[in-house]
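Participant: okay, sequence plus prediction incoming.
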Amino acid sequence: MEKAKISAIQLFILMVLYELGSALLVPLAIGAKQDAWFAILLGMLGSFVLFLVYHKLYTYYPNLLPTEYMQKILGRVMGTVLACVYVLYFMYDASRVLRDFGEMLLAFAYPGTPLFIANALLILVIIYTVRKGIEVIARSGELLFIFMYVLAISGFILIVTSGLIDIKNLQPTLEKGLLNPLKVAFSETLYFPFTEAIVFTMILPYLNDSKRAKVTMLCATGLSGINLAITMLINVSVLGVNLTERSVFPLLTTVESIQVADFLERLDVFFMVSMIIGIFIKITVLFYAATIGTANLFKVSSPSRLSYPLGIIILFLSITIASNVQEHLHEGLHVVKTILHIPLFIVVPFILLLLAVVKNRNKQESKNI
């Protein structure tokens, strides 16, 4: 592990920015139609249970990275294999978010620019940040957090003053009862974006006050969930369900609609800067987790030396991951859930916790004897 510490407020900020990240880009939970906001809140509440599982594992091994305590729980061979799976997942997820950034940049401002160039520019900045360590990442998050929320509040005020919001687009509420939002919550929003924050189990050992970890994680998830729900409320109330569903980037379409007194318009830059901030933090956290996890598994004394080769792998993976943006979004919102999210976010942590409880109980009993 890097010899560094971060505060609870820095962890909180990183988690909020991470969970907002690329989730602001897509029509999140739109399968629930005008109840998308409710499906997001249900997914947030469901994620609290899983965060308590992750936190309980952390309390058993507060000074160890998950790549280390997996070996203690499962044995050296199985633990190493499982740890490698998680490291590969972090790299895969980073490449997916990098692809989100590239597609957004090309659609928004640079349609003639090769995707490789757009992605390469961001990954170079991220490599530099990761090499500086977790403390620099955390301090960067503090600065960007303030900037992002200033933009978000300004954008919200402009949307309201533009008179774009039509409450009728949000009606009827719960037209088909609770079943549809529940189905969307536990098939989509529970995994993306909330329990994707399992990556922060790699960051928790750096926390300078371990007692504040649980409250910090739950509060950060609560704030990001409320923000995402408000964002979808605005998207649907401005665009309507059908246009939100058809739009690749509905928040961009909403922001493009802003027009105040025939003077303030074309405020796409609000959307663009906010997205870059969220995506930058999300990729950086995933990349950092993959770097320190790889260094821990292969006993590399200086994790920063791994940043360039791993960054190049993430860059090329982001290009080859899908042939077009529709395939990329379909894979991220539907396919990956069954293959990766359910096993890695739910099944494996519960099994690890069960084994950790048994091992620690046996250890305690042997001490008493």
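Facilitator: Thanks, I have it. Because the structure is predicted, anything quoted here is derived from the model rather than measured. Residues are numbered from 1 along each chain as shown.
Participant: okay, CA-based contacts and neighbour counts for the rest of this
Facilitator: Noted.
Participant: host element of residue 27?
Facilitator: In the assignment (DSSP states H and E), residue 27 maps to no helix and no strand.
Participant: give me the neighbour count for it.
Facilitator: Residues within reach of residue 27, counting by other Cα atoms under 10 Å, total 22.
Participant: so what's the closest residue to residue 189 other than its chain neighbours up against?
Facilitator: Nearest non-adjacent residue to residue 189, counting by Cα to Cα, 6 or more residues apart in numbering: residue 43, 5.0 Å away. If you count contacts by Cα atoms under 8 Å, 6 or more residues apart in numbering, residue 43 has them with 185-186, 188-191, 194.
Participant: just checking, next helix/strand downstream of the helix or strand harbouring residue 43?
Facilitator: Under the criterion of DSSP H and E, residue 43 resides in helix 36-60. Later in the chain than helix 36-60, the nearest helix or strand by DSSP H and E is helix 66-74.
Participant: hold the first one in mind and look at this next one:
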Amino acid sequence: MERTKISVIQLFSLMFIFELGTSVVVSYGVDAGKAAWLAILLGMCGGIILFFIYYFLYRQYPTIPFTTYVRKILGRYVGWIIGLLYCLYFLYIAARNVRDLGDLLVSSTLEETPLFAVIVPLVLVVCYVICLGTEVLGRTAEVFIVILLLFGITGNFFVFISSEVHVHNLRPFLEVGWGPIFSTVFPTLIAYPFGQMLVFTMLLPSLNRPTFTKKVWLSALICSGVILAWTTSLNIAVLGMDVAERSTFPTLATVGKVNLFDFIERLDAIVVFTLLITIFFKASILLHCTILGITDLFKLENGKRVVFLLGGILIFLSMAMASNYSEQREEGGYVLDYYLNLPLLIVIPLCMLIILMVKNHFKKKVN
């Protein structure tokens, strides 16, 4: 893709929206019980630790993407294979997010619409934005982050004044102990969505003010983590723990309870539009970084040539990965956590960090 530059605000907008993704709508962290909000904050702290690993690697090679410096650290051939694995991982996560949006729309608002008819237009728009370049994607995020915040404020306001919030649903605190909290935090909440921020190491060379990378990344991570913890606690306070655990999209159910004077109701559209915006940007970022990685690994002159090819693969993956939403969530449990997220987001970056530190140590000794 062409060399473009994005501003600090644009990067923050992209990171913030990416972090929210599907997490703001699905049953996020509820395996930890009523202490789900605490589990999310602990997951955020784990995400901060991962950030410092990613940031250290980036600072050694600030002008090249992740798929390039993984070859410099792990060797030409091993690094190439690892880089390709990351590209396939980004594409797979994009497909999962597109499928989540399709399932939400089909189950909540477009019940008679085929899933294919929902996914294809979304992916085509994603491909179109990617063709326009990183800068256009960043500018679009600047606009939509304001809309997202307005949706969030509006939804929270109406939920509170509708007298549906019952704080006692959040008590007793730690009724199931620390065990379920820690098992939920690692590796699930650390990797998703905080560890998935690794994808931005493909975009950071495009930042026009690299010195602000650390502040922007940490700000986006902390802000999104706090909002996710707040949203989950609000869902439990409104729905109760039993309903929040069983609900496929608890945020949708929470906002759906708003009924003021039999006039202001059916605010589900706020949640649907929120997920539409977050998934659009998350899928766009993931697919864009996949294309950047493929362009780098295969030394293509122009990544735009493979945009719609990978878009077609994205459509196929999102349709074929599961027959229904429950099956998809089950597949995204143990297998995704321990066979994809754990090695790709935690183990390999940590190994790269150790190898790089050893290399730097011996270079200093030689000099």
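Facilitator: Noted; the coordinates are in hand. For clarity, every value in this text was computed on a predicted model and none was experimentally measured.
Participant: hang on, the earlier thing: buried residues, the helix holding residue 43 of structure 1. List them.
Facilitator: Neighbour counts using 16 or more other Cα atoms under 10 Å place 36-48, 50-51, 53-58 of helix 36-60 of structure 1 among the buried residues.
Participant: what's the mean distance for it versus structure 2?
Facilitator: By mean Cα distance after the TM-score superposition for structure 1, the fitted helix 36-60 of structure 1 averages 0.5 Å away from its aligned residues in structure 2.
Participant: mean per-residue distance, stretch 86-94 of structure 2 to structure 1?
Facilitator: Averaged out, stretch 86-94 of structure 2 is 0.4 Å away (mean Cα distance after the TM-score superposition for structure 1).
Participant: residue range for stretch 97-107 of structure 2 in structure 1?
Facilitator: Residues 97-107 of structure 1 are matched to stretch 97-107 of structure 2 when aligned by TM-score structural alignment.
Participant: list the contacts of the equivalent of residue 54 of structure 2 over in structure 1.
Facilitator: Under the alignment (TM-score structural alignment), residue 54 of structure 2 maps onto residue 54 of structure 1. Taking Cα under 8 Å, 6+ apart, we find residue 54 of structure 1 in contact with 198, 201, 349.
Participant: ok, residue 80 of structure 2 - contacts?
Facilitator: Counting by Cα under 8 Å, 6+ apart, residue 80 of structure 2 touches 67, 70-71, 297.
Participant: on that earlier part again, lining up the contacts of residue 54 of structure 1 with structure 2, which overlap?
Facilitator: Of these, the ones still in contact in structure 2 (both residues aligned by TM-score structural alignment, their matches' Cα atoms under 8 Å) are 198, 201, 349.
Participant: so who does the second one touch?
Facilitator: With contacts defined as Cα under 8 Å, 6+ apart, residue 201 of structure 1 is in contact with 54-55, 58, 65-66.
Participant: ok so, going back, may I ask which of the contacts of residue 80 of structure 2 has the most neighbours?
Facilitator: residue 67 leads the contacts of residue 80 of structure 2 on contacts (other Cα under 10 Å) with 27 neighbours.
Participant: what separates it from residue 298 of structure 2, distance-wise?
Facilitator: 11 Å (Cα to Cα, to the nearest Å).
Participant: for structure 1, which segments count as strands?
Facilitator: Taking DSSP state E, the strands of structure 1 run over residues 259-260, 264-265.
Participant: any idea which of these is most buried?
Facilitator: strand 259-260 (a mean of 16; mean count of other Cα atoms under 10 Å).
Participant: give me the contacts around it.
Facilitator: In contact with strand 259-260 of structure 1 (Cα under 8 Å, 6+ apart) are residues 158, 161-162, 265-266.
Participant: average offset of it relative to structure 2?
Facilitator: Strand 259-260 of structure 1 sits 1.0 Å off on average (mean Cα distance after the TM-score superposition for structure 1).
Participant: do the same with stretch 281-294 of structure 1
Facilitator: If you overlay the two and look at stretch 281-294 of structure 1, the average distance to its match in structure 2 is 0.4 Å (mean Cα distance after the TM-score superposition for structure 1).
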